[in-house]
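[1] could you work out the structure for the sequence below:
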Amino acid sequence: MTPASDGGRWKGVAPSIASYWICSIGLVFLNKHLLSGTGAKLNIPLFITWCQCLTTVLLCVSLSLGSRISRIFPRFPALDLSPKALISVLPLSIFFVAMISFNNLCLRNNGVSFYYIGRSTSTVFNVMLSTWVLGIESSQAVYVCCLILIIGFSIGSQPASKENPLSMQGAFYGLFASISLALNAIFTKKVLPQVGNCLWKLTWYNNVVTVVLFLPLMWLNGDVDRVSANPPEQFFWQLLFISGLFGFTMNYVTAWQIEATSPLTHNISATAKSATQTLLAVIINREWKPFTWWVSNIVILFGSSAYVYARHLEMKMEEAEKLKNEQTAKKLKTN
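    Got it, this is the predicted structure:
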C-alpha cells in the first residue's frame, strides 16, 4: 500500500500519538505537583488518588446519561451495578489501588526523573507473572531483555549522594508499583470478558470498587482528618479535578493510539514517551544527575526497545504457526 493511498490512515496516527504523549506526560507532572505542593504539606496521597478515581466515576455517569439524552455526546455504554461483575472486578481493583498508590508515593519521594527507572521492572514482573498466572511462556530473548532491565534498575537505584539525593523508600515504592502494574495488566485480561469485553464498562466497575476500597484506607492513614482540619485552597481542587480529567482521558487516548497504529507501536511510543518525560523532568527542574543515572536510563531504554522487538518476533511466529495450523486443518477437511 503506497503512502498516498494510505494517507487517510496516517492522518489519525499523528493525533493519536500526540494525544497519548500530552495526556500521559501531563498527568505525571500534574500528580508530582499535587504531591509535592499542598499535598505534601498535608500528607494526603491517598485522598488525592481517591478524588481522581471519583472524578472518573462521575465522568462515566455523565457521559452515559449524556449519550442517551443527546447525540452531541460521544457514544457511551449504559452503566449498571451487577453484583456478579463487581465481585469479578474486585481482584483487579485491589491491584489497581496498589498500583496508583505506589505510583504516587514513588513520585512524591523521588520525582519524575526517577519515575522511568522506578517503573522499569514492570516488564520483568509482567513476564514472570504471565508465566505463573496465565501459563504464557516467553522466548529466551525476552528473558535476556528482562535481565537488562534489572541491571538498569540496579544501576539507577544506587545509594543517594549530596549531588543526587535518592529516597530508597521511593525506590521500593517504584518496585511495588511495577509489581502491581504487572498484576493489574494480567487481571485486566482475565476480567475483561466478564464485562462483555467493553473497556469503558471495565473502567466504570473498576473505579467504583476502587472508590469504595480507598475509604477505609484513607481513614486509617489519617488523610480525611488532615483534609478536614486544614482544607486545601481552591487552586488545589482545580488542579485535582484537571488531573482526574487527564486520568480519565488516558483510557480513551491509549485505546485510540492502539487502534490507529498497533499494540507494538503503542509499546514503542510508550517507551519513547517515558524517556522523553524523564529528560523533560531533568531540564525543567534543573537537576544534576551523575554518570550512573544516565547509564541506567540508556540501559533501560535499550532493554525496553529490545523487549518490544523480541515480543514482535514472538507475535509474528505465533501468527505464522496459527496460519499453518489453519491451512493444515483445511487440507484435512478437504481430504
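
[2] going forward, measure contacts and count neighbours with C-alpha atoms only.
    Fine.

[3] for burial, what's the neighbour tally of Glu259?
    Look at Glu259: counted by other Cα atoms under 10 Å, it has 14 neighbours.

[4] in the helix or strand that contains it, what counts as buried?
    Using DSSP states H and E, Glu259 sits within helix 234-260. Neighbour-count burial for helix 234-260 flags 236, 240-250, 253-258, 260 (criterion: 16 or more other Cα atoms under 10 Å).

[5] and what of stretch 198-208?
    Quick answer for stretch 198-208 (16+ other Cα under 10 Å): 199-208.

[6] contact partners for Leu215?
    By Cα atoms under 8 Å, 6 or more residues apart in numbering, Leu215 lies in contact with nothing.

[7] mind listing what the spatially most central residue of the chain touches?
    For the chain, the residue nearest the mean C-alpha position is Leu181 (7.0 Å; Cα atoms, centre = their mean). Leu181 makes contact with 95-96, 99, 122 under the criterion Cα under 8 Å, 6+ apart.

[8] mind checking the SS state of it?
    What DSSP: H, G, I helix; E, B strand; the rest coil gives for Leu181 is helix.

[9] cool, and the one 4 residues further on?
    In terms of secondary structure, Ala185 is helix; the call rests on three-state DSSP.

[10] if I look at the residue nearest to it when sequence neighbours are not counted, how far off is Lys331?
    Leaving aside its sequence neighbours, Ala185 sits nearest to Asn126 (Cα to Cα, 6 or more residues apart in numbering; 7.8 Å). Asn126 is 38 Å from Lys331, where distance means Cα to Cα, to the nearest Å.

[11] equivalent analysis for Ile136, please.
    In terms of Cα to Cα, Ile136 sits 29 Å off from Lys331.

[12] same question, Ile100
    51 Å.

[13] the more surrounded of these two?
    The residue with more neighbours, out of Ile100 and Lys331, is Ile100; 19 against 10, by other Cα under 10 Å.

[14] following up with a second sequence; could you model it the same way so I can compare the two?
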Amino acid sequence: MYQNLEEHNRLVNRYLKIFFIVTLYWSTSILTVFVNKHLLSSESVNLGAPVFMSWFQCVVSAAICFAMSRCSRKYPSVFSFPNGDPLNIDTFRKILPLSLLFTLMVGANNLSLKYVSVAFYYIGRSLTTVFSVLLTWLILRQRTSFKCLLCCAAIVVGFWLGVDQESLTTVFSWRGTIFGILSSLALAMYSIQTKKSLSYVNEEVWLLSYYNNLYSIVLFLPLIILSGELETIITYPHLLAGWFWAAMILSGFCGFAIGFVTALEIKVTSPLTHNISGTAKACVQTVIATHYYNDARSALWWTSNVMVLVASAAYTRFKQLEMLRRHQQQSITTQKA
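    Coordinates of the predicted model:
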C-alpha cells in the first residue's frame, strides 16, 4: 500500500513537472514570436535585419550564461552553474552539429517571421512532424506505421490548403513560406540532435545553452555579411536610440529563454513530444494573433489549421500506442528469457 502511494506521488510530481515546463515553453515561445515580429515589421521599429537580430539574441544568451558561470564560481552558495570549457576542442567538435542546426533554425525562423504574418507563421512551420518521420527513416532506418503516414499526409494537405488560402491575401510571401519549411526541417533535426548533445554535457541544459549560443555567435557573422544586412544595420535610423536597444535586449532575453526551455522540454519529454507541443502551441498562437491584429480569415483557412492540429495529435497518439506495445512485447520477451 505504501509503495503504491509512493509510486503514485512520484508519477503525479513527474506529470506536474512536465505540465509546468510545457506551459513555460508555450508562454515563452508565444511572447518571443510577438516581440520578434514587432522588431522586424512594426512601423515604429521595422529593423528589417532578421539575421542580425538572431545574432544579437545569441550574444545576449551567451552573456547571461557567462555571467551565471562567473557568479557561481564567486558565490557558489547563491548561484549554481555547471563547470565546462567552451574552448575545449573536443567539446566544440561534439556540440558544433547542434549549433549549426540551431543557427539554421533560428535564422530561418526570423526570416520567415519577417515576410509572413504571425497567424500564418504556424502553417508555414507545420511540417516539422513530417520531416521527423522522414529523418527517422533516412537516418535510423525506422519505418513508420500506415496510420502515422496517413496523419503525415493529412498534415501536408492542411499545409497546402493553408498556403492556398493565404495566397489569396495581400500579405502572402513565398519567400517567407520557404523559410518556414526550412525552419521546420531544422527544428526536426535540432530536436533529435539535442537529445544526443545533452549526453555530452551530462544532461546539463545550462551548459548546452551556453555552448550552443557561443558557437552560434561565430556562425551567424558570415551570414550577416552574405545576406547584405551589414549595410541595413549601419544605415538604420534608430541605431543609437536607447529604446531600440532596450527592445533588442528584451528580444535577446526572449531568445535565451526559448532556447533554454526548448532544451529543458526535450530533456523531460522527448523530441517527438516537443514537436507536437510546438504544433499545439502554434495553434493557440494563431488564435491570439488573429484577434490581436484584427486579422479576419476564411473558413477554409481555419480548416487548414484544424487539419494540421488534429492530424498532429492523432500522430502523437498512434506513436504512443506503438511505443506501449513495443514496451509490452519487450517485457514479455524478458520474462520468458
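
[15] tell me how far the alignment partner in the second structure of Val209 of the first structure lies from Glu229 of the second structure.
    Counting by TM-score structural alignment, Val209 of the first structure corresponds to Tyr215 in the second structure. As judged by Cα to Cα, Tyr215 of the second structure and Glu229 of the second structure stand 20 Å apart.

[16] ok, now Pro50 of the second structure?
    8 Å.

[17] so Leu65 of the first structure is in which element?
    In this assignment (DSSP H and E), Leu65 of the first structure forms part of helix 45-69.

[18] check the mean deviation of that helix from the second structure.
    After superposition onto the second structure, helix 45-69 of the first structure sits on average 1.0 Å from its aligned residues (mean Cα distance after the TM-score superposition for the first structure).

[19] flag every buried residue along that helix.
    Within helix 45-69 of the first structure, the residues scored as buried using 16+ other Cα under 10 Å are 45-57, 59-61, 63-67.

[20] what residues in the second structure pair up with it?
    Against the second structure, helix 45-69 of the first structure falls on residues 50-74 (TM-score structural alignment).

[21] residue in the first structure matching Ser99 of the second structure?
    Under the alignment (TM-score structural alignment), Ser99 of the second structure pairs with Ser93 in the first structure.

[22] all the strands of the stretch 151-300 of the first structure, residue numbers only.
    Counting by DSSP state E, counting those that start in this stretch, one finds no strands in the stretch 151-300 of the first structure.

[23] mind listing the helices for it?
    For the stretch 151-300 of the first structure, the helices defined by DSSP state H, counting those that start in this stretch cover 168-191, 199-221, 223-229, 234-260, 263-285, 291-334.

[24] winner for burial among the ones you listed?
    The highest average neighbour count among the helices of the stretch 151-300 of the first structure, using mean count of other Cα atoms under 10 Å, belongs to helix 168-191 at a mean of 21.

[25] quick check: closest non-adjacent residue to the match of Val209 of the first structure.
    Ser99 (6.3 Å).

[26] and the residue nearest to the centre of the first structure? What does it align with in the second structure?
    Aligned against the second structure by TM-score structural alignment, Leu181 of the first structure finds its counterpart in Leu187.

[27] so how far is Ile224 of the second structure from its match?
    Going from Leu187 of the second structure to Ile224 of the second structure by Cα to Cα gives 21 Å.

[28] ok, now Ile89 of the second structure?
    Computed as Cα to Cα, the Ile89 of the second structure to Ile224 of the second structure distance reads 25 Å.

[29] same question, Tyr75 of the second structure
    According to Cα to Cα, Tyr75 of the second structure stands 37 Å off from Ile224 of the second structure.

[30] angle of the helix holding Glu259 of the first structure against helix 199-221?
    150 degrees (axes from the mean of the first three to the mean of the last three Cα atoms, to 10 degrees).

[31] quick check: which helices or strands does helix 234-260 of the first structure pack against?
    When contacts are defined as 3 or more Cα pairs under 8 Å, 6 or more residues apart in numbering; DSSP states H and E, helix 234-260 of the first structure packs onto helix 7-36, helix 45-69, helix 263-285.

[32] got CSV for the contacts of Leu181 of the first structure, with distance to Ala185 of the first structure, neighbour count and secondary structure too?
    Shown next, in CSV, are the contacts of Leu181 of the first structure (distance: Cα to Cα, whole Å; neighbours: other Cα atoms under 10 Å; DSSP: H, G, I helix; E, B strand; the rest coil):
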residue, distance to Ala185 of the first structure, neighbour count, secondary structure
Phe95, 9, 21, helix
Phe96, 9, 23, helix
Met99, 11, 23, helix
Ser122, 10, 22, helix
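
[33] out of those residues, which is nearest to Gly12 of the first structure?
    Distance to Gly12 of the first structure across these (Cα to Cα) is lowest for Ser122, with 29.1 Å.

[34] show me the contacts for the closest one.
    Taking Cα under 8 Å, 6+ apart as the contact definition, Ser122 of the first structure lies against 175, 177-179, 181-182.

[35] apply 6 Å and report the result again.
    178, 182 (Cα atoms under 6 Å, 6 or more residues apart in numbering).

[36] just give me the match in the second structure for it.
    Taking TM-score structural alignment, Ser122 of the first structure has Thr128 as its aligned residue in the second structure.

[37] so how far is Cys58 of the second structure from its match?
    23 Å.

[38] then Met307 of the second structure?
    Distance, Met307 of the second structure to Cys58 of the second structure, by Cα to Cα: 35 Å.

[39] now do Thr129 of the second structure
    Taking Cα to Cα as the measure, Thr129 of the second structure falls 26 Å from Cys58 of the second structure.

[40] distance of the aligned residue in the first structure for Tyr293 of the second structure from Val227 of the first structure?
    Mapped onto the first structure by TM-score structural alignment, Tyr293 of the second structure lines up with Asn285. For Asn285 of the first structure, the distance to Val227 of the first structure equals 28 Å [Cα to Cα].

[41] what do you get for Ser296 of the first structure?
    38 Å.

[42] kindly report the same for Thr249 of the first structure.
    Taking Cα to Cα, one finds Thr249 of the first structure at 27 Å from Val227 of the first structure.
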